[in-house]
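Trainee: Based on what follows, work out the 3D shape:
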Amino acid sequence: MERPKYIRKYSSSSNVNARRRSTSRKHRRRRSSSSHSVHAPLGVDLNNYDSAGTEDVFELELNEIKASLDNTLPLDYFKQDIISVLQNLRIPKWRKIQISESSLQQLELKRISGALTNSVYKVTYKNYYPLLLRLYGANVENIIDRESELITLLKLSQKNIGPKLLGCFTNGRFEEFLNNSITLNKNQIREPKVSRMIARRMKELHNGIPLAQTEKLQGSKAWLLIEKWVKLVDEIVEGSTLEEQKKVFLTDWESFKKLIFSYQEWLYHEYGGKINVDEKLKFCHNDTQYGNLLFYNKADQRPINDEDEDEDSALGSSSSEMNLVNKTAALSLNSSTTSLPLVQDLNYKDDKKLVVIDFEYAGPNLPAYDITNHFSEWMSNYHHPTMTHLINYKLYPTKEERLNLLNTYVNYVPGSHTPRMLPRVGSSTTVITELSLTNARTASVVTLMDSDLPEKVVRLYNECIYWRACNSIFWGLWGVITRGSIKTGVAPSEMKDIIEVGPNGETYRVISTNDDEVDMEDDDDEINEDVDDDSFDYLGYSEQKNMLVIGDLIQLGLLIKENVDEEILKKAIYLDTELLKL
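Mentor: Presented below is the predicted three-dimensional model:
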C-alpha cells in the first residue's frame, strides 16, 4: 500500500523540522535551550530562585524537548510535526496519536487572532481535550523574557490561575485550552458591570501572587523593560535619518530619550523616591487588553488524562458551548443590566468565570500601571478590518467610567462573596456606595461627588494619570523593537539575512527574497493559509503611543508648550489629565 503523500516518520523529536522551507513572508528565530529538563524549563535555574513563599510551585513537573515547529510549512507537514512533538512531550492522551492519513485529517488547527507576538492555535482531535499551541514570534527575544514568563506560569498553576502548562519545545509551548471560552471584545469591556468584575479580578491577582524578593529588588517591570529597550532602540535608529526618527518619535530619538528619563525622574519624585515606589509593587499582568480577557466555565472543561472516553461524550459539547455563547452574547455596550447573567454585583460567585491569559509581560508593578494600561486599551480595536494599529482617543474611558472601576477595586476585599453594604456616614450628600451602585442599574457613577470619594480612590485615580505616559512609552518602544527598524517600506524579513540553528545544531542562512522568487517545488502541496503575514503597522502604532506621551507630558507640565515645535503640537493627543483633589 502506498504511503500517504505527506507522511514523514521520525525516530526522535530532534528530527522535527528537518525539512525546512524558506519564504519571505515569515521567519522564526530559534533560541537555544538546555537539554531535557523536568523542573528547569529552558535552562531556568530554579534552585537559585527565591520563591518568597511560593516554593511549592516548583514541585510541578514540566516537560521540555529540543524541537521546533514551523507554521510556514504546507499544512499537513505542519500537522505531522505537531503530532511528533506531542508524542515526545508525552502529553496525556495526545501522545497516543499516530501519524496517518486519517489522523492528519482529524487533527484540526484554528488560528486564534489577537496575539501580536505569537502565532496561537487551538488544536482539536476527535473528542480529546483541546490544546492551545503557542509559537513564539520572530524578533521578540529582546521583548519577552521567556524564562521569566515560564516561572510566572508555574506560579500561577500552583495557585490554579489560568490554563495549565503542558509542555515546552524550543520555539513554543502547549497549554490547556480553556474550552468553550469567549474572548471579550472592545465593547464588552466598557459594560459597567463587566468593568467592575474586571476590577475585582484584577485586585485578586495583585494580592494573590506573592512576589519573590528578587522580583521586588528589580523594581517596576515596566521601567525595567523600558530601560532595556531604550538601549536596543539606540542600535535600531543608528544610521537613520532625522525624518525617519520624527516619523516615529515626533522628534529626534536623542531628545525623546531624554524626555523618557526626565519623566521617570519626575514620576519617582512624586512618590518621594524609587524606594517608595518599590514598596507599592504588586504582581501585575501588565497587558489587560480585551483579547487577554475571556469568560470561561471550568465545569465544561474535559479532564486532562490518558483515560479513554466515549467518542460522543459531551463534556464541552456543542449545546454547552452554545449555552455559554448565548449568555455572553448579551455582553454588548448597549445591553441592559438584566441581560448579563454572568455578571452579578449582588454576589461575586461568577467572577471566577472571568479569566486573564497571556502573562508574557507580567511582573512587579504598581497597580496603577496595570489599571491605566487597561484604560488605555479601551482606545484600540485590534480587529479592525484595515487599521488594527489605530488608537481612537475619543474612546478613552470618561472620568465616571474610570471611577466605576477604581471605586470597585478599592472597596473590594479579595475572597469576599458579596458587596460591603454599610453606607458612608457623616456626608452632606448622598453617596453611591458599592451596594447602591449595584441596585441603581446605572451605566456610571456620575452622581458620586468628588468630595465624597474615599481618599484611596482619589489617590489611585491620580496615580493612573501619572503612570499613563509610562504605559504609552512602553508600548511605543515595543512597536519599534518588534518591527526591528524605523525605516518605512522595508519588510522585517528584508532587513538582513537571518542565521537560524536547526534541531541538531546545524545552521541555516535564511536569505530574503521576493514572493515570486520563492522555491515553488511544493506548488501541489496544501499551504497553511492561516500564517500571519505580519501586517500590523508597528511603526504607526508606536507613533500614536508617542503622540499620547507628548500630550500627557505637556499637560503635566513636564514640557512647556511654547517651547515645543509646532509640528509636534499638531500631532500630540491630549487625554484627560485633571487630577482629583485630596
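Trainee: rest of the way, CA atoms for contacts and neighbours
Mentor: Will do.
Trainee: Return the list of helices and strands in contact with the helix or strand containing Asn323.
Mentor: Assigned by DSSP states H and E, Asn323 belongs to helix 318-329. On a contact count with 3 or more Cα pairs under 8 Å, 6 or more residues apart in numbering; DSSP states H and E, helix 318-329 meets strand 182-183.
Trainee: Sequence B follows; please return its structure for comparison with A:
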Amino acid sequence: MVIRLKGAMTNEVYQIKWPTNKERSRKVLVRIYGEGVDVFFDREMEIRTFEFMSKQGQGPRLLGRFSNGRIEEFIRARTLSACDLRDPDISRLIASKLKEFHDLDMPGPKTPMVWDRLHNWLSAAKSMCTVEEAQALRLDAMGKEIETLHKCLAADQRVAFCHNDLQYGNIMIDEDTRSITIIDYEYACYNPFMFDIANHFCEMAADYHTETPHVLEYTKYPGLDERRRFLHVYLTSSSGNQPNYLEIDKLLEEVEKYTLASHLLWGLWGVISEHVNEIDFDYMEYAKQRFQEYWLQKPKILGSIELKDSSILTK
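Mentor: Below is the predicted model:
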C-alpha cells in the first residue's frame, strides 16, 4: 500500500506498507526530492547530517538512496499537528528536545549560515522573478534589510547546530514514552540558536493540513507567557540552573529580532519555490504573507535599535 503524506512542501513523501505475515506489516518512508530545490541546500551535506543524527539516536535510519530520493526508517510515532504546538505539555517536550539538538557537536564548520543563505536566496529570487514581480515584492530593498538585521544582531551570535525548519510536521512524538523526535534535516546547519527558536514560534501561525495550507494566521503566534515558558524550559533542560526573569526576557528580545530573519528567509524560499517546485502549494502567496509580516513587525521589534545602528551602516 502506498500513501502520500500531506504537508510536505519541499519533497513528496510516501508511506509504503506491505504485509509480512497475517498479523504484522512493515512500513518505510520514501522521499522523492522536489524539482529544482537543490538551490536551497546541499543534498550530500543533508545525507551526512541524516547519518550523523541516526548514529546519535536522534532520528530515523537511512535505508537506501536512489537518484532523486531516499528510503528512510518509518518511526512508530505520531507526527504533531498544528494545535499540538500550543499544548503546554508538548511545548515543554519540544523545548527540552531542541536544547538537546542544539547541544549536538555536528562535524563541520561552526559558522552561522543564515546571513549567507539570505543573500544567496535573495540573489536566486531576483534572477527568477520578472521585473514586475520583483517590484511588487520589494526585492530590491531586501539586501539592505538583511544587512540591517545582521548589524543589529551581530553582538550576539551564540551558535549551535540548528534544525532551521521546526514546523509541526518535522516533530514526532511517541505517545507511550512521550519522547520527541525531530526529523527532516534539509535546512539544518550551524546558526545562532535564537534563530531556531524564533522560527519555531513563527511556525505556530501555520497549518499545512487545511484546504488553504499556504494561509498563515498570525493571531496564533505564541503569547508572551507561552514564549517565556518555552525559553525557561529550554534554558533549564540541560543545566538544571534556574534562570531569572531578566535572563529570560533578554533572550526573548533576541529571539524576537530573529523572527524578522525568519520572515525574510521563508519569504524568499516561497518566491524561489514558486518558480522551481511543482508541488500543489501557493508558494507566492505564502511568500507575500511572510514579507508582509516582516514589514509589519519590523518597526515594533527593531524600533530605536535600527536608528541607533544606522550610523554603523553608513561607515
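Trainee: Got a TM-score for the pair?
Mentor: Superposed pair, TM-score by TM-score structural alignment, normalised by the length of the second structure: 0.89. Supporting alignment: 301 aligned residues with a Cα RMSD of 2.1 Å.
Trainee: immediately after the helix holding Asn323 of the first structure, which helix or strand?
Mentor: The element immediately downstream of helix 318-329 of the first structure (helix or strand, assigned by DSSP H and E) is strand 354-356.
Trainee: Give me the helices and strands touching that next one, please.
Mentor: Judged by 3+ Cα pairs under 8 Å, 6+ apart, the packing partners of strand 354-356 of the first structure are helix 192-208, strand 293-295.
Trainee: in the second structure, what residues pair with that strand?
Mentor: The alignment of strand 354-356 of the first structure onto the second structure (TM-score structural alignment) covers residues 180-182.
Trainee: By how much does the matching stretch deviate from the first structure on average?
Mentor: Superposed on the first structure, stretch 180-182 of the second structure shows a mean distance to its aligned partners of 1.1 Å (mean Cα distance after the TM-score superposition for the first structure).
Trainee: nearest residue to the counterpart of Pro192 of the second structure in the first structure other than its sequence neighbours?
Mentor: Aligned counterpart of Pro192 of the second structure in the first structure: Leu366 (TM-score structural alignment). Of all residues not flanking Leu366 of the first structure in the chain, Leu281 sits nearest, at 4.9 Å (Cα to Cα, 6 or more residues apart in numbering).
Trainee: burial measure for Ala155 of the second structure, as a count.
Mentor: For Ala155 of the second structure, the neighbour count with other Cα atoms under 10 Å is 8.
Trainee: Where in the second structure does the longest strand anywhere in the first structure fall?
Mentor: Using DSSP state E, we find that the single longest strand of the first structure is strand 118-125. Aligning strand 118-125 of the first structure against the second structure (TM-score structural alignment) gives residues 11-18.
Trainee: do the same with stretch 140-157 of the first structure
Mentor: Under the criterion TM-score structural alignment, stretch 140-157 of the first structure matches residues 37-54.
Trainee: Just the residues contacting that stretch, thanks.
Mentor: Defining contact as Cα atoms under 8 Å, 6 or more residues apart in numbering, one finds that stretch 37-54 of the second structure is touched by 10, 59-62, 106, 121, 124, 184-188, 269, 273, 276-277.
Trainee: can you do 6 Å?
Mentor: 59-61, 186 (Cα atoms under 6 Å, 6 or more residues apart in numbering).
Trainee: cool, and stretch 121-129 of the second structure?
Mentor: With contact meaning Cα under 6 Å, 6+ apart, stretch 121-129 of the second structure is reached by Ile272.
Trainee: Stretch 267-282 of the second structure too?
Mentor: For stretch 267-282 of the second structure, contacts defined as Cα under 6 Å, 6+ apart pick out 35-36, 125, 214, 283-284, 287, 290-291.
Trainee: Sitting in helices, which of these do you find?
Mentor: Among the contacts of stretch 267-282 of the second structure, the ones falling in helices (DSSP state H) are 125, 283-284, 287, 290-291.
Trainee: Make TSV out of those and add neighbour count and distance to Asp156 of the second structure.
Mentor: Listed next are these as TSV, based on neighbours: other Cα atoms under 10 Å; distance: Cα to Cα, whole Å:
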residue	neighbour count	distance to Asp156 of the second structure
Ala125	23	28
Tyr283	24	32
Met284	21	32
Ala287	25	28
Arg290	23	24
Phe291	24	24
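Trainee: All set now, cheers.
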